[in-house]
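Asker: only geometry, no sequence info:
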């Protein structure tokens, strides 16, 4: 009924067509403290060849399509939205910070956007890998489109993006370490069987 596998976060993002945050979940809420903690973990892993992986916890989801006719069925995220959103903000900021070039294999701005943030061949909402709820949704989409923020925007999303941009400026002589650290992030990928498990019985973290 429940499948749990360890996965590199980047591989997991790359293969997943789309994550959708259900409307009943609380909105994105990570504070500066949590963002800085993740940043420190990424730098520590990136600087140290003895650290092979940094576990970020689990991502729990249900396939949204009742019948999986297409492989493009969105995944309904039951747990893990805070981590997925924060990493998406970091990748968006990193793609801009790199500008041109490829600090390490696979980390060119184009690859970062097209593997982990966007579905380049899709249109409309399907173009985006992560669909948040409420004001978070419009704010993240504006960032990914490089468009101005809507009047009703998400403070946490915009502030955490700004924080990553500032941290990356401080690290601009060594973006390779950031890339290496992100490549070491691991999650436990937990998929629930839609018919067997009621997602409402899971904690709404």
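Answerer: Ah, there it is. None of these values were measured; they are calculated from a predicted model.

Asker: okay, CA-based contacts and neighbour counts for the rest of this
Answerer: Fine.

Asker: name the helices or strands packed onto the longest helix anywhere in the chain?
Answerer: Using DSSP state H to define each element, the chain has its longest helix at helix 81-98. Packing partners of helix 81-98 (3 or more C-alpha pairs under 8 Å, 6 or more residues apart in numbering; DSSP states H and E): helix 109-116, helix 155-170.

Asker: Could you look up the SS state of residue 195?
Answerer: Secondary structure, DSSP: H, G, I helix; E, B strand; the rest coil: residue 195 is coil.

Asker: for the strand or helix carrying residue 61, packing partners?
Answerer: Here residue 61 sits within strand 54-63, counting by DSSP states H and E. Applying 3+ C-alpha pairs under 8 Å, 6+ apart, we find strand 54-63 packed against helix 32-47, strand 75-79, strand 185-192.

Asker: want to compare, so here's the second one:
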């Protein structure tokens, strides 16, 4: 199962801290991705843990998943993917990835209402800057806009195929809490690859 596959929307609750990764954090992640991309074919990079609380809902609709921990990595990977898609352009293709594939498969839920369209929803000002960045406006003053600008600089100066190989090899442990978790319920653990492949 892929982390961003299917009809899903990750929502960062208001009580969570806001996005705070800076240039050094993003560069360190990219360095790790580039290193694993150049390693042996079965090498992977552990990208940390994503702790979530899936909300119950009917089958066939966009699942809402509250992010309890891991939003910094999830947001950064999403921004990197969007920047790679922009660099590919409308007709570009790299290792079987196109801008449309990235948008439709990993960043949005096509043909869904506006409140369920994006696969990632942040909080307060972070949400506005994330949405503006997806639309190509990276001029805000906050950490999310800075992440867009940093990711854009990184993507432009690196080989897209190598970045994509690194992202394909990124692994995240996703722990989904049951509805009863706060009262001693069980957690489900999964290995996820947040990218296509």
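Answerer: Ah, there it is. For clarity, every value in this text was computed on a predicted model and none was experimentally measured.

Asker: Which part of structure 2 matches the strand holding residue 61 of structure 1?
Answerer: Mapped onto structure 2 using TM-score structural alignment, strand 54-63 of structure 1 covers residues 45-54.

Asker: I'd like to know how far residue 30 of structure 1 sits from residue 92 of structure 1.
Answerer: According to C-alpha to C-alpha, to the nearest Å, residue 30 of structure 1 and residue 92 of structure 1 sit 17 Å apart.

Asker: ugh, wrong one, I meant residue 161 of structure 1
Answerer: With distances taken as C-alpha to C-alpha, residue 161 of structure 1 is found 8 Å from residue 92 of structure 1.

Asker: Likewise for residue 71 of structure 1?
Answerer: Residue 71 of structure 1 sits 25 Å away from residue 92 of structure 1, going by C-alpha to C-alpha.

Asker: rewinding a little: among the helices and strands packed on helix 81-98 of structure 1, which is nearest residue 43 of structure 1?
Answerer: Closest to residue 43 of structure 1 of the helices and strands packed on helix 81-98 of structure 1, according to C-alpha to C-alpha: helix 155-170, at 10.9 Å.

Asker: start and end residues in structure 2 for the following helix or strand past the closest one, please.
Answerer: Once helix 155-170 of structure 1 ends, the next helix or strand along the chain (criterion: DSSP H and E) is helix 175-183. Per TM-score structural alignment, the counterpart of helix 175-183 of structure 1 in structure 2 is residues 160-168.

Asker: In contact with the spatially most central residue of structure 2, which residues are there?
Answerer: Central residue of structure 2 (C-alpha atoms, centre = their mean): residue 78, 3.1 Å from the mean position. Shown in contact with residue 78 of structure 2 (C-alpha atoms under 8 Å, 6 or more residues apart in numbering): 106, 107.

Asker: try 6 Å this time
Answerer: Applying C-alpha atoms under 6 Å, 6 or more residues apart in numbering, we find residue 78 of structure 2 in contact with no residue.

Asker: mean distance, the match of strand 54-63 of structure 1 to its aligned residues in structure 1?
Answerer: Averaged over the aligned pairs, stretch 45-54 of structure 2 sits 0.7 Å from structure 1 after superposition, using mean C-alpha distance after the TM-score superposition for structure 1.

Asker: Repeat that for stretch 73-83 of structure 2.
Answerer: With mean C-alpha distance after the TM-score superposition for structure 1, stretch 73-83 of structure 2 averages 0.6 Å from its match.

Asker: Structure 1: matching residues for that stretch?
Answerer: Stretch 73-83 of structure 2 maps onto residues 83-93 of structure 1, going by TM-score structural alignment.

Asker: How far off centre is that stretch?
Answerer: 5 Å (C-alpha atoms, centre = their mean, to the nearest Å).

Asker: Then stretch 121-131 of structure 1?
Answerer: For stretch 121-131 of structure 1 - counting by C-alpha atoms, centre = their mean - the centre lies 14 Å from the chain centre.

Asker: now do the same end-to-end measure for stretch 167-182 of structure 1.
Answerer: With C-alpha to C-alpha, one end of stretch 167-182 of structure 1 sits 14 Å from the other.
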